[in-house]
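*Asks:* For reference, the sequence and a predicted model appear below.
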Amino acid sequence: MLDTYTLANLKGVGDKQLEKLHKLGLFSVQDLLFHLPLRYQDKTRLTPLSDIFIGQEAQVEGEIFSQQLTRGRKNSLLVKLHSADGGLLTLRFFHFHFRQAQQFVRGKTLRVFGEVRSGPNGYEMVHPAYQFIDPQDPPPLEQTLTPTYPTTEGFGQASLLKLIKQALVLLKQYPLDELLPKEQALAHQLPGLNRALFILHAPQPDDDLHLIKQFKHPAQQRLILEELISHQIGLQQLRQLEKSRLAPSLPPSRLANSLIASLPFALTHAQQRVLQEIRSDLSRHHPMQRLVQGDVGSGKTVVAALAAIQAAEAGYQVAVMAPTEILAEQHKQAFEEWLQPLGIETAWLNGKMKAAEKRYMLAKIESGEAKVVMGTHALFQEAVNFNQLGLVIIDEQHRFGVHQRLSLQQKGQKIVLEGEAPPTDSPDRDVLPQFKALEETEAQLAQGANEHRKSESNTEMRQNRLSEMHPHQLIMTATPIPRTLAMTAYGDLDLSIIDELPPGRKAIETAVLNNSKRFEVMEHLYAKCQQGVQAYWVCPLIEESELLHAQAAEVTANQFTERWPDLRVGLIHGRLKGEQKALVMDAFKKHELDLLVATTVIEVGVNVPNASLMIIENAERLGLAQLHQLRGRVGRGDKQSHCVLLYQPPLSETGKARLNIMRETTDGFRIAEEDLKIRGPGEILGTRQTGGLQFRIADLRRDAEWIAAAQQAAENIVAHHSALAEALQNRWIGHKIEYQHA
């Protein structure tokens, strides 16, 4: 069997090589087989020198007719080739040794492989691969395409290729098991796993290289589908794990209905639908795991507050966590405004609190007096002990690491003693193994009589009756996530979408202007402020920089106050202390300020309905999601709002596309789809820092068409082929499984 062979069994692998292979994520011979080429070189044919063209990767032969050393800022060695058909080519080497230069003797014949470029004197190849050949007895051409693999420092292509060739020999002797149910591969007309691996490690000249380069070859699709299925299996198992855990059942809330009746606005149909989904989840005896997506201004906060009220009225505590102090402060103000009239006590934690205030808050939390606790990452601290945490609300979850989220959830795990089992009318009682275990233990105790209660076995049975209680979890994001990405990144969660804005909201009009119009925009802003409008001016930097063509927030604020002394200008950036930020924001909310000059710290959480003008300077430096979030700070009242995106030319093609999308639409989900194309899933979800969504072969942008099929196949495998599910997990995730199920 192939799994009995370790990397150390392969020729040429010692301790140092093993360490380098581990850096590449290669721990077994099977890992080597799934370490696929980044690209391929076609050395199976020769291209006549007279037929080459710019941008082509080609293998050619020619005779050396000159060699010279050019001196300048970079010394270079130029070797010129010609062929009988009249073709000419220059080879350029920037890094060379004089002995290497002496080898290029006029009249010798070279076989060369490289990319054709345009040079000062015609076609060039820079640092090509080459070999001297005898034109009367040339070496045979390669029989298959030559793969180029991802590698690491100190471990070159040649070394890696030798090991993979050994792995392919073993694969012929010990084929890998086909783990997909036959109907899956047949349904998509895909080759078997082993054939797919042989094709991709050694494509034949007649294989469609164009399809391979686009990752559309059936052999690649076979592996992509299997990897996506294995990932979806992990998500399905996580979902099952959560459904097997206990959580407090929270009945419908009278106080929540009181808040709805007192609101100065009516909930939208989308808010009502999502609220009903949350209420239904909270009433069950396993933890809610729900992701609520809603575009900026769609009203997620009030839905979260109503969920918090349901938990608090049932006697449980709620933790509300936000990634920034400004957003956490916004939640604090909104929740206090809604909850305190209902008699629900709140608490507030941040990292910059004075010791005495922090001790007071911690005591309120530990005693259970504070029912709703809001804060930033300060909620993770070991000193924070909840009395009875029943609900965790996480805003902008993708900004937190996975371990941070889990650590907060674990603060809510509570031991349930005998007598605290969920009631017998629980709809989930029959499907939860914990309930069955509790019932079995009850029966055993009933049979025991008095002397049995005193025995060691009785003690053991009492310990068996202990079970962990987990809090419900509500995750919110104002960053719309494309459906395909949500299915993959959050497939273990139930998804709710608030896809409706409150009535009366007008679409924000967006203009894109060259930075040369900057002063005209400033004058227009001043005129609008004189008419009672409030405005934001966003700058990417805090201080002036000679390296970046970006106006700093401090400089911009000074320019406004010097030019228009009567304009009331506030300044906010990341270096201000929390209290200072709060004072500035409060003054802006009360219309004691006309203009707020800020860095991107106001990206989320700022809600000032009277502010209807947003200027974003150096907009070409910001991503689509960030631009959309910033623009969402206006358009929150009944006034027509405007956003101006100032850019510094020249714009890249990506920059032009990004700004055009912002001008064309305010639909967050369309913007999210475009953002996925430009930035990729890792940056959108923040997983480059948190360790998630790391695929060997699959790419969520490129392979989105396979995600629905993978999800459906995974459900079938988990339900009917448990052994295959485990084997697929071991093959594709391996040592990551424990982390994924943490």
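*Replies:* Done, it's in.

*Asks:* Could you use CA atoms for every contact and neighbour count after this?
*Replies:* Will do.

*Asks:* Which stretches in the stretch 551-700 of the chain count as strands?
*Replies:* 569-572, 595-598, 611-616, 642-647 (DSSP state E, counting those that start in this stretch).

*Asks:* Grab the longest strand from the chain for me.
*Replies:* In terms of residue count, the longest strand belonging to the chain (DSSP state E) is strand 57-70.

*Asks:* Compute the inter-axis angle for the following helix or strand past that strand and strand 57-70.
*Replies:* Reading on from strand 57-70 to the C-terminus, the next helix or strand found by DSSP states H and E is strand 76-82. Angle, strand 76-82 to strand 57-70, by axes from the mean of the first three to the mean of the last three CA atoms, to 10 degrees: 120 degrees.

*Asks:* ok, residues contacting strand 76-82?
*Replies:* Residues external to strand 76-82 that are found in contact with it (CA atoms under 8 Å, 6 or more residues apart in numbering): 49, 62-70, 88-96, 101, 104.

*Asks:* Let's see that with 10 Å instead.
*Replies:* Strand 76-82 is contacted from outside by 49-50, 60-71, 87-98, 100-101, 104-110, 124-127, using CA atoms under 10 Å, 6 or more residues apart in numbering.

*Asks:* got the contact list for the residue of the chain most remote from its centre?
*Replies:* For the chain, the residue at maximal distance from the C-alpha centroid (CA atoms, centre = their mean) is Glu451, at 58.5 Å. Contact partners of Glu451, counting by CA under 10 Å, 6+ apart, are Asn458.

*Asks:* dropping in the other structure now:
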Amino acid sequence: MSTNKLSLTSPISDLYSKKSKTVEKLNSINIETVEDLLWVLPKKIVRLPDVAAFKFANIGSYFRGLGHVVSVQARPNFKARGKGRASLYNITANVQDKFSGDVLSLKFFNCYGSVKSKIESLKEIEFLGVVSEFNGVVQIANPEFNSPESFAGETGLKIQYPTIASVSTVHLKKVIDKIPAYLWLEIEENLPKEIIEKHSLFSRQDAFRYLHGKIDIEKWNEADFEKSKERLIYEEFFNDQVKINLRKKSRKSFQGIQLGISQDELVKSESLYPYELTDDQKSTLKDVISDMDSGTPMMRLVQGDVGCGKTTVAVLASYLTIKKGYQAALMCPTESLAQQHYESINKVLPDGISIALLLGSSSTKEKNQVLEGLKNGTIEFIIGTHSLFQDSVEFKNLGLSIIDEQHKFGVEQRLKLVGKGAGSHCLIMSATPIPRSLSLTQYGDLDISIIKTMPSGRKGSQTRIVTPENFPKFLGFLKTRIEMGEQAYILVPAITESPDQNIKNLETTLERFKHFFPQFKVAPLHGQMKPEEKARAFKDFGEHKIDILVATSVIEVGIDVTNSTIMGILNPERFGLSSLHQMRGRVGRGEKPGFCFLITDRILQPETMHRLQVIEKYNDGFKIAEEDLKIRGEGDLFGSEQSGVVTQKRISNIIMHQDILYRVIQDISHIDDLTPYQNNLASDEKIYTTI
């Protein structure tokens, strides 16, 4: 242990006198300081019972007993091995009650032989654990035990920490118990006094001390334990909102490009499309134009289901930006989507506007021509992928950056593109509807527009779960629709064979469907194909040279073929709800109705089946997002691709604690100056980070 006086900012290594593997494990999950340790909260705390006769052992409750060891049996567990391939045992110790003579079994699973030796060495054994029943026999599994003399000091509270980073609950408690008593009294308050008084919140110091059992044992109770958690939940949401509000205020302080777009110009721009915009599209476009005339840089998130017309709004905003003498950039997550946008936008914008495409697969000559055109301003609208944020890309006069499928990009990538134009505006598009409660935390610093209304003429899609029993019916339905001139997607989670035999792969599935339908053209599409091969597959499918496209989730974004009406998703349990919803949005995009089939080949766990039933039941992306948030939690709504966004909070949960979140938002709106509280954020990497 360090000889210097410890502080809350001291590294946890200072709690030890020598190098510790426990410290290394905790450091690996960003638990680095003593204060970080405070946030590792117990799962529960219970009062330790007094020693009692065995007849008072109630199933499901903690019990503390004392007796003589009658017998000890150890059976090797051949399915498990310890360190260095050491043998592990399942041990049964039968103990006779000191008070009544009754016998109780203590069970120890996956133990080293030393556990048996220690039990046998005890004349008397005192033990503590939760009582259970197995095959009608009352027992205690994996209890704590020792001689009565060694157990003498074990009174008061039993604190159960979670196991994290392979650090057991016992070792975690030992680490936290190393924190000196004086440090618990140095925990400072970081919430406004008036808020603490208004809601009768615990002080920060009292909350942490209560949650870790560092108080007078006689004063401890379950109700105050919960109130202590509520205090820290409030603090987390408060810090989120401070950061969000300060970031928003900072953005508003910058001078933005003012385009000065008139109402007449706005109305005329809508005539670029041969159909009338929906009310939601018109409202969103007005929001965008208002932002770009406000004098501060726009940072607006436009969200809505696949096919709701977000791109239409983005194209019109780009057109109006270009007409005012500025450049526009559209960044897409995949080359196929960028290529599709390039082709469709070229058909919409009038002649005279210079549009270019910049991809990772572009030739050196093509790249150099595009880079020169962006720098001298001859290229007015650039569409591309990650290539757009490279240092070599310079704009003469960037006015608008558009990020499509924003959750596919990291924060730094988006900032790099937006930063290429002084005072430029940013429009962010997401086809993953974000629940209101999540948008208040993860996207609270952005202005948000929602497009819910679908363009007229779209039939949408129906979704059904297909079990092995009705798979032949699915094949028959697929055959009928293709004979009617329609097209289909068959989606799989993997390209090649996996060690997990339950996962369908593209190679095998492609051959199966060629065998099922030799009369139809069946072709593959996946992310490992060369860019030109993927482009050819997209083109051939769009021209109906392919009847059935067997693909991976690469089609989640980037395909718009109105003749495709059937989608079969194999192993749907391998995809998130948002991905399933996005993928099925590829069918039913025209006048013909779409059909999505979630094809399972085995009996699924009830919770897995519930997820699929959510997709089967709801077509509303916002409802699905809410259900997804309940099932998976805020930490994984977008999955691992949400790089740059740390979404897992310590203890607050925006579904379970919405009432506290809304209370914080209301409270913080009455605080004129939030700068005194930005110190709360200095070392906090767990607060949400957006653009």
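*Replies:* Now that the structure is in, tell me what you want to look at. Just so we're clear, the structure is a prediction, and the values are computed from it rather than from any experiment.

*Asks:* that older thread, Ile54 of the first structure versus the residue farthest from the centre of the first structure, what's the distance?
*Replies:* Relative to Ile54 of the first structure, Glu451 of the first structure is positioned 92 Å away (CA to CA, to the nearest Å).

*Asks:* quick one: the lengthiest helix in the second structure to chain centroid distance?
*Replies:* Longest helix in the second structure, counting residues (DSSP state H): helix 222-252. Put simply, helix 222-252 of the second structure sits 20 Å off its chain's centre (CA atoms, centre = their mean, to the nearest Å).

*Asks:* buried stuff in the helix or strand following that helix?
*Replies:* Per DSSP H and E, the first helix or strand lying C-terminal to helix 222-252 of the second structure is helix 263-269. In terms of neighbour count (16 or more other CA atoms under 10 Å), helix 263-269 of the second structure has its buried residues at 266, 269.

*Asks:* Give me the helices and strands touching helix 263-269 of the second structure, please.
*Replies:* With contacts taken as 3 or more CA pairs under 10 Å, 6 or more residues apart in numbering; DSSP states H and E, helix 263-269 of the second structure sits against helix 279-292, helix 310-323.

*Asks:* Turn the ones you listed into TSV, including distance to Ser579 of the second structure.
*Replies:* Converted to TSV, those look like this (distance: least, CA to CA, whole Å):
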stretch	distance to Ser579 of the second structure
helix 279-292	24
helix 310-323	18
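
*Asks:* I'd like these written out as TSV, with mean neighbour count and distance to Gln339 of the second structure added.
*Replies:* Listed next are these as TSV, based on neighbours: other CA atoms under 10 Å; distance: least, CA to CA, whole Å:
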stretch	mean neighbour count	distance to Gln339 of the second structure
helix 279-292	20	24
helix 310-323	21	14
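
*Asks:* on that earlier part again, which strands and helices sit next to the longest helix of the second structure?
*Replies:* Partner elements for helix 222-252 of the second structure (3+ CA pairs under 10 Å, 6+ apart): strand 44-47, helix 204-211, strand 299-304, helix 436-442, helix 658-668.

*Asks:* Now do the equivalent of Ala338 of the second structure over in the first structure: how many residues are near it, please.
*Replies:* Counting by TM-score structural alignment, Ala338 of the second structure lines up with Ala328 in the first structure. Other residues near Ala328 of the first structure come to 24 when the count uses other CA atoms under 10 Å.
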